[in-house]
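Student: below is the sequence, then the predicted model.
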Amino acid sequence: MPVQTKEASILLAIQALQTTQNLSVQKAAKLYNVPETSLRTRIKGRKPMAERWPKVQLLDELEEKALVQHI
């Protein structure tokens, strides 16, 4: 069985909730092994952490190389 990321599991749980009539959020969270609170906040529209906190690189490649040489 392939290993899924937490994000993929949350998306699958949301999809299951939308397509399965009598599936509760609590049951979907257990079924897809994701925290219930994470699932509820995502259903309410909160963006994933990766989208809320994009990776910020402070130095470009040239600056990083110059710093490494200096050290």
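Tutor: Received, thanks. Numbers count the residues shown, from 1 in each chain.
Student: can we go C-alpha only for contacts and neighbour counts from here?
Tutor: Noted.
Student: report the buried residues of the lengthiest helix in the chain.
Tutor: Taking DSSP state H as the criterion, the chain has its longest helix at helix 6-19. Residues S9, I10, L11, A13, I14, A16, L17 are the ones in helix 6-19 that count as buried (16 or more other Cα atoms under 10 Å).
Student: got another, please set it beside the one above:
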Amino acid sequence: MSARPDPSLIIQTRSGRVLDLAGFEEAIHAGLLRRERELTSRRVRVKKAAARLSERALAAVRLLRKKLIAALRR
């Protein structure tokens, strides 16, 4: 007797691959890991951009403070 897989546990993907339940779970897990890496990468880029903008703003405030103090001393 051949053990045929339960047809309710077989999934065909858009690309035509046929996956059993374990293969389907593995594909989902791989997709979730990829998405997590993408989000982590984006989060790092956003933090770096925010730090750069913050530094520029602080530099502008320091420059304005120096100019204001110099103007008041005249």
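Tutor: Perfect, I can see it now. All of these numbers come straight from a predicted model, not from anything done at the bench.
Student: TM-score them against each other, please.
Tutor: Once the chains are overlaid, their TM-score stands at 0.30 when taken by TM-score structural alignment, normalised by the length of structure 1; 40 aligned residues with a Cα RMSD of 4.0 Å.
Student: hmm, back to that, from the contact counts, what lies against the longest helix of structure 1?
Tutor: Under the contact criterion of 3 or more Cα pairs under 8 Å, 6 or more residues apart in numbering; DSSP states H and E, helix 6-19 of structure 1 touches helix 25-31, helix 36-43.
Student: at which residues are the strands of structure 2 located?
Tutor: 11-12, 18-19 (DSSP state E).
Student: return the most buried member of those strands.
Tutor: Most buried of the strands of structure 2 by mean neighbour count (mean count of other Cα atoms under 10 Å) is strand 18-19; its value is a mean of 14.
Student: dump the helices and strands packed on helix 6-19 of structure 1 to CSV, plus mean neighbour count and distance to A66 of structure 1.
Tutor: Below are the helices and strands packed on helix 6-19 of structure 1 laid out as CSV (neighbours: other Cα atoms under 10 Å; distance: least, Cα to Cα, whole Å):
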stretch, mean neighbour count, distance to A66 of structure 1
helix 25-31, 16, 48
helix 36-43, 16, 42
